[in-house]
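# sequence first, then the predicted structure, then my questions.
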Amino acid sequence: MADEATKDTDTLLKEMSHWTGIAGEMQQLMMEHGASVLLKMGDDTAAGLATTPLPSTDQMLAAQKAWWQETAATWRKMMPLSPESAAAATGDRRFAGVEWREPIFDMIRQTYTAIADQLLAGIARVEGLDPKQKEQLLFLTRNFVEAMSPSNFALTNPQVFDKIIETGGRNLVVGLERILADVGRGQISHTAADAFEIGRNIATTPGKVVKETALYQLIHYAPTTPNVKATPLLIFPPWINRFYILDLRPEKSFVRWALDQGLSVFMVSWKSADASMAGTLMDDYILAGEHDAIDTVRDLLNVPSVHVIGYCVAGTAMAMLLAWLAARGEGEKVASATFFTAQVDFSQAGDLSLFVDDAQIGLINSFATDGFLDGRYLAATFNLLRGRDLIWNYVVNNYLLANDYAPFDLLHWNSDVTNLPAEWHRRYLSDLYRDNLLVKAGGLSVAEVPIDLSQVRTPSYVQAGREDHIAPPESVWKLTHHFAGPLRFVLAGSGHIAGVVNPPAANKYGYWTNDAKVPTLAEFVAGATEHKGSWWPDWISWIDTLSGDDVAADGARIPGQGKLPAIEDAPGRYVRTR
């Protein structure tokens, strides 16, 4: 009887070992494929390296010595597990589980860390490369290193081993199903597809679509106060994403909060690009989009000016619009301009600026079909900027561990991609990221009118995210060097999204202000005052001084009751178009 039990146990272990090996091999193939794509992106850099002088003998000896010293230190810390090793493991979320403190897995972790550190340090020590080439190599190497983490493989992740035993291997089956589903849709799922629905539990703020063009729908939200400020607020979200990042669940909605502060709020909902928009350029977004919406709201409410908010790329376009209005003597159409994580000077634009030479832009353009670029490409690009958090974290949790998806509205929005006009995208990369023409007086024109940012005198509020990986705070800060009007800069905690969508009730992150005129972000931070919680109240206090008297929230202030009849209920159909 005991022999039969032993035999059954051996059989079960062999089966588990077999299927774990299969899963590991599949994961290995996926990682290798991802690494090969990244390395292919670096072909031009590799070609440059071929003509780069080899490091000197002294450099090679120093690197080798550092490697052996780190390797020896790793082995010294192995048996038994030292407090230093435990602290290092818990400092990296990938290895925070107590399972990684088992000697064999701690050895795997430390060996990986030593190799990773030496790879990155080796790139940093290479001489003969210009700074951009070195940054390109570091970016590619960093992504490769993150992809090869032992946490990403079933055979080297102790938590996956435990999950296989706990579920009898069911997690591998569920994970494979999810992999195949994600391959079919062309992107990694960050949250359950049915957890959120536009108009049901996100983008629910009441309002009406009051205008529709080939480029955008204009949403007018219903007031929530009996009186509102005379000057309305018009929001331009980025057309790279959906507008409802500013209207997620009610408790996180910037739109709903702004309404409750007594503002008349309008939102532009951009159309996701299709073949009909193949010829759409930046001038179209500026004039047929933002400027047209400004004039529409001014006419609807019979007001001389509006407050405007531009988020990310829409903020870049808004800066160009303000310069164009200034050149035409029409700057008074805008009472104030608020910039959410927007760049105008791209000289320090972060990792996105590393791959914008002619060959790379041509490669990106080759992905376009019928004149537009599939939004999944850009989503993958943004994910690569934080691959550890936005790719490999979900490979482990969704595929290997097969954990339940977290119902996270922000991640649902992040996966809800929009398509882009290919020619607009090409010029955006070449004119701004590569050539940085916007900060050169007359370097760019709008409708054949040369523009100069130094002529903009519109009161401006500039918000940057301290941990922003898409629009780095150092880059956003540069906007303060180019406008001539009064300007308030606020540095918010967190990044490109959470740093903006931070309602006061959450009491998270904090923000920094500094009224002194200083030339650099470092000096701003050094002399800044830290404030707890959300920066939204700071913004509303600033904008209230520019908003005029209160007026009754009736007549044209009610969506559909003015000269523009309601077309459909908010959030409209454009936000649902894929």
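Structure received.
# for the rest of this, base every contact and every neighbour count on C-alpha atoms.
Noted.
# distance check, L129 against A50.
Going from L129 to A50 by C-alpha to C-alpha, to the nearest Å gives 11 Å.
# neighbour-wise, which of the two wins?
L129 (17 against 9; other C-alpha atoms under 10 Å).
# I figured that one hits T52, correct?
Yes - using C-alpha atoms under 8 Å, L129 is in contact with T52, at 7.2 Å.
# not counting sequence-adjacent ones, nearest residue to N383?
Sequence neighbours aside, L390 is the residue nearest to N383 in space, at 5.4 Å (criterion: C-alpha to C-alpha, 6 or more residues apart in numbering).
# from L172, how far off is that neighbour?
In this view, L390 and L172 are 21 Å apart by C-alpha to C-alpha.
# more crowded one of these two?
Comparing L390 with L172 by other C-alpha under 10 Å, the one with more neighbours is L172, at 24 against 18.
# doesn't the more buried one fall inside a helix?
Yes - according to DSSP: H, G, I helix; E, B strand; the rest coil, L172 belongs to a helix.
# contact partners for it?
Taking C-alpha atoms under 8 Å, 6 or more residues apart in numbering, we find L172 in contact with 20, 23, 164, 399-402.
# quick check, distance from stretch 126-145 to the centre of its chain.
22 Å (C-alpha atoms, centre = their mean, to the nearest Å).
# cool, stretch 191-209 as well?
With C-alpha atoms, centre = their mean, you get 21 Å for stretch 191-209.
# next structured bit after the longest helix seen in the chain?
Ranked by number of residues, the top helix in the chain under DSSP state H is helix 2-41. Past helix 2-41, further along toward the C-terminus, the next helix or strand under DSSP states H and E is helix 43-50.
# now the element after that following helix, going C-ward?
Next element after helix 43-50 (DSSP H and E): helix 57-76.
# any buried residues in that following helix, and which?
If you call a residue buried by 16 or more other C-alpha atoms under 10 Å, then helix 57-76 has these buried ones: 63, 67, 70, 74.
# again with stretch 396-404
For stretch 396-404, by 16+ other C-alpha under 10 Å, it's 396-402.
# got it, and stretch 332-343?
Buried, per 16+ other C-alpha under 10 Å, within stretch 332-343: 333-343.
# what segments of the stretch 401-550 of the chain are strands?
Assigned by DSSP state E, counting those that start in this stretch, the strands in the stretch 401-550 of the chain fall at 420-421, 445-446, 449-450, 460-465, 487-492, 511-513, 529-531, 550-552.
# closest to M30 out of those strands?
strand 420-421 (27.7 Å; C-alpha to C-alpha).
# here comes the other one, which I'd like you to weigh against the first:
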Amino acid sequence: MLARMTGGISPAALSMAYLDWACHLAAAPQRQIEIAHNAWHAMRLVAERSLHFSDPRRGAWDLIKPQAADHRFSKPQWATQPFNLFAQAFLLGEEWWHNATTGIRGVDPANEAVVDFSIRQLLDMFAPSNFAATNPEVLERTFQSGGENLAFGWQNWLADLMQVLRPGTPSSGDAKFVVGETVATAPGRIVFRNRLIELIQYAPTTEKVRPEPLLIVPAWIMKYYILDLSPHNSLVRYLTDQGFTVFMISWRNPGAEDRDLAFDDYRSLGVMTALDTIGKIVPDRPIHAAGYCLGGTLLSITAAAMARDGDERLKTITLFAAQTDFTEAGELTLFINESQVAFLEDMMWERGYLDTTQMAGAFQLLRSNDLIWSRVSRDYLLGERAHASDLMAWNADATRLPYRMHSEYLRKLFLNNDLAEGRYRVDGKPIVLSDIHTPMFVVGTLRDHVAPWKSTYKVHYEVDADVTFVLASGGHNAGIVAPPGEQGHSHQVRTKGADAPYLGPDEWQQVSPRVEGSWWPAWIGWLERQSGTPVDPPQLGIGNADDLGNAPGDYVHT
């Protein structure tokens, strides 16, 4: 009941953070004086500015400018008065609260980050861009349309309310993106199925293929077809067109009956079973393996366990926006401490899984201005709807996480960081990433709020292998789905040999040349250098196996 009111955020964890901050602030009189002085200074600036609306010597943003990533006040209408003053007063208030909640001597850094983040979320609710009377774009549109935008906004709000009341109802904008018809359409066959996965083998599109097959391990906090969206941006189609035999894991969306699925089940029933099946279809050939997000973390665990046990089936390893060390996992870690994990476990116990709304809500909070408040202004005040896209439709196709797996993931990886520190156990024995000697291609994305690129970069000193690291423009999803020919993409790439000296992330970013365009061709070139001479394509599936149907299969619809 408590979780429903708080959106899954532990009140105890939040209270402890605020108590830590308040107690140390109360014991810091000098800091109190500084905060009070800053407040007086900000109020004086706003008062003086309000008396000189029309002073030509003053610029539009002479008091404070929005940060580069803050687009709420980017339209030219915000340069006019009094709206410019509203925006600057709000930004000064945000700056004051940031200064008041940070830099307090003695406050635990994690608690400081929680207080700063939560205050920022509350302040964002009251931004002048969120209200019709203080938003010049909305007022201009209202006068021009005779209030039509507000009528459309009301309709949009009612439609969204119906979606909340009737979960699973697709929005009208997503109706043209249908799995198996307009998205996830790369031709292929389901070659294996168990209680957790369907394994898809995609049909070849070239006369010859590289002898080494490629297995892709997507995350199970998302549907696999982000890597097979529309034909123009499908990574699967791009790979098959370049002469690779591609296999993809499609995870089953768990229900209450799967509450006891363990994290290691995803390794054994998922990745290892997929490797065994590929070995029957394409025997005696090493395998390229790629993992995305949590799927990349799982692939790293699998590779370390295989290396420990002398299993040499992996030819190369590729990680897309995947973390192996969780000490600097960005603002997502604000939701992960002992109190929060215990709260989530109690919340999941009733249903047996983490519901889609909790997962989606956490990710939305990380980019609340872009994913929540900009939508309020656009959809409800301006009466517009963003143009539907395949990526948006995929993002709305949420998944669940089983109780036991999610608890183990949060405790072993996030809280205890067992994988990076050599305490993670597979089959009762610890594994270490330094056992991995397989060449690696690792992709981080510049504006990733889920797996910050400097966190993914840590793989350089965790493994004992040649690492080619790519820093791609974009975020966690748009930075990975970056087809050649699409505008706005760029990347940096550099290879570090296993015995080469370590280069820190900031230094790496300074010395690595920036390349315009998609990083996909760079990955293909790297894979080709690691592959053998092209051969005839293998058969689709195992000869005497049951007919399990065509891609995209059944599990993607669960």
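Done, it's in. Model, not experiment: these values are computed from the prediction.
# care to give me the TM-score?
In this superposition the chains share a TM-score of 0.91, using TM-score structural alignment, normalised by the length of structure 2; 540 aligned residues with a C-alpha RMSD of 2.5 Å.
# just to revisit the earlier point, report the inter-axis angle for the longest helix of structure 1 versus helix 43-50.
If you take axes from the mean of the first three to the mean of the last three C-alpha atoms, to 10 degrees, helix 2-41 of structure 1 sits at 80 degrees to helix 43-50.
# which strands and helices lie in contact with helix 2-41 of structure 1?
Counting by 3 or more C-alpha pairs under 8 Å, 6 or more residues apart in numbering; DSSP states H and E, the packing neighbours recorded for helix 2-41 of structure 1 are helix 131-147.
# circling back: between the buried residues of helix 57-76 of structure 1, which is nearest E474 of structure 1?
Closest to E474 of structure 1, out of all of these and judged by C-alpha to C-alpha, is A63, at 32.1 Å.
# dump the residue contacts of the counterpart of that closest one in structure 2.
In structure 2, A63 of structure 1 lines up with I35, judged by TM-score structural alignment. By C-alpha under 8 Å, 6+ apart, the contact set of I35 of structure 2 is 96, 99-100.
# let's see it at 7 Å
A100 (C-alpha atoms under 7 Å, 6 or more residues apart in numbering).
# would you turn the strands of the stretch 401-550 of structure 1 into JSON lines with mean neighbour count?
Output for the strands of the stretch 401-550 of structure 1, formatted as JSON lines (neighbours: other C-alpha atoms under 10 Å):
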{"stretch": "strand 420-421", "mean neighbour count": "26"}
{"stretch": "strand 445-446", "mean neighbour count": "17"}
{"stretch": "strand 449-450", "mean neighbour count": "14"}
{"stretch": "strand 460-465", "mean neighbour count": "25"}
{"stretch": "strand 487-492", "mean neighbour count": "23"}
{"stretch": "strand 511-513", "mean neighbour count": "21"}
{"stretch": "strand 529-531", "mean neighbour count": "13"}
{"stretch": "strand 550-552", "mean neighbour count": "13"}
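# now the ones you listed in a markdown table, with distance to H33 of structure 1?
Formatted as a markdown table, those follow (distance: least, C-alpha to C-alpha, whole Å):
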| stretch | distance to H33 of structure 1 |
| --- | --- |
| strand 420-421 | 26 |
| strand 445-446 | 42 |
| strand 449-450 | 46 |
| strand 460-465 | 33 |
| strand 487-492 | 37 |
| strand 511-513 | 41 |
| strand 529-531 | 45 |
| strand 550-552 | 60 |
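# can you say which of those is nearest to E102 of structure 1?
E102 of structure 1 sits nearest to strand 460-465 of all the strands of the stretch 401-550 of structure 1, at 38.2 Å, using C-alpha to C-alpha.
# which residue, other than its chain neighbours, is closest to A12 of structure 2?
S339 (6.7 Å).
# then L229 of structure 2?
Per C-alpha to C-alpha, 6+ apart, closest to L229 of structure 2 is V183, 4.8 Å.
# how about A35 of structure 1, nearest residue that isn't a chain neighbour?
F144 (5.7 Å).
# my bad, A305 of structure 2
I431 (5.8 Å).
# show me what that neighbour aligns to in structure 1.
Aligned partner of I431 of structure 2 by TM-score structural alignment: I451.
# now A522 of structure 2
Match for A522 of structure 2 (TM-score structural alignment): D538.
# any idea how far its match is from E448 of structure 1?
Relative to E448 of structure 1, and taking C-alpha to C-alpha, D538 of structure 1 is found at 38 Å.
# higher neighbour count, the two?
With neighbours defined as other C-alpha under 10 Å, D538 of structure 1 and E448 compare such that D538 has more, 13 against 9.
# returning to what we had before: contact partners for the match of I431 of structure 2?
Counting by C-alpha under 7 Å, 6+ apart, I451 of structure 1 makes contact with 323-324, 327, 441-442, 444-445.
# what's the farthest-apart pair in these?
Top of the distance list for the contacts of I451 of structure 1 (C-alpha to C-alpha): A327 and L444, 12.7 Å.
# element containing V297 of structure 1?
Per DSSP H and E, the secondary structure element for V297 of structure 1 is helix 292-301.
# equivalent range in structure 2 for that helix?
Under TM-score structural alignment, the match for helix 292-301 of structure 1 is residues 273-282.
# the matching stretch: which residues count as buried?
Residues of stretch 273-282 of structure 2 classed as buried: 273-275, 277-279, 281-282 (neighbour count, 16+ other C-alpha under 10 Å).
# could you do stretch 521-540 of structure 2 as well?
In stretch 521-540 of structure 2, counting by 16+ other C-alpha under 10 Å, buried: 523-524, 527-528, 531, 537-538, 540.
# dump these into TSV; add distance to Y353 of structure 2 as well.
Listed next are the buried residues of stretch 521-540 of structure 2 as TSV, based on distance: C-alpha to C-alpha, whole Å:
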residue	distance to Y353 of structure 2
W523	36
I524	38
L527	38
E528	41
S531	41
P537	41
P538	39
L540	35
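# what's stretch 365-380 of structure 2 in contact with?
Outside stretch 365-380 of structure 2, the residues touching it (C-alpha under 7 Å, 6+ apart) are 129-130, 150, 153-154, 156-157, 331, 364, 384-385, 449.
# end to end, how far does that stretch reach?
This stretch, stretch 365-380 of structure 2, spans 19 Å end to end (C-alpha to C-alpha).
# where does that stretch end up in structure 1?
Counting by TM-score structural alignment, stretch 365-380 of structure 2 corresponds to 384-399 in structure 1.
# any idea how far that stretch is from the middle of the chain?
14 Å.
# and if you look at stretch 416-428 of structure 1?
16 Å.
# which part of structure 2 lines up with it?
Under TM-score structural alignment, the match for stretch 416-428 of structure 1 is residues 397-409.
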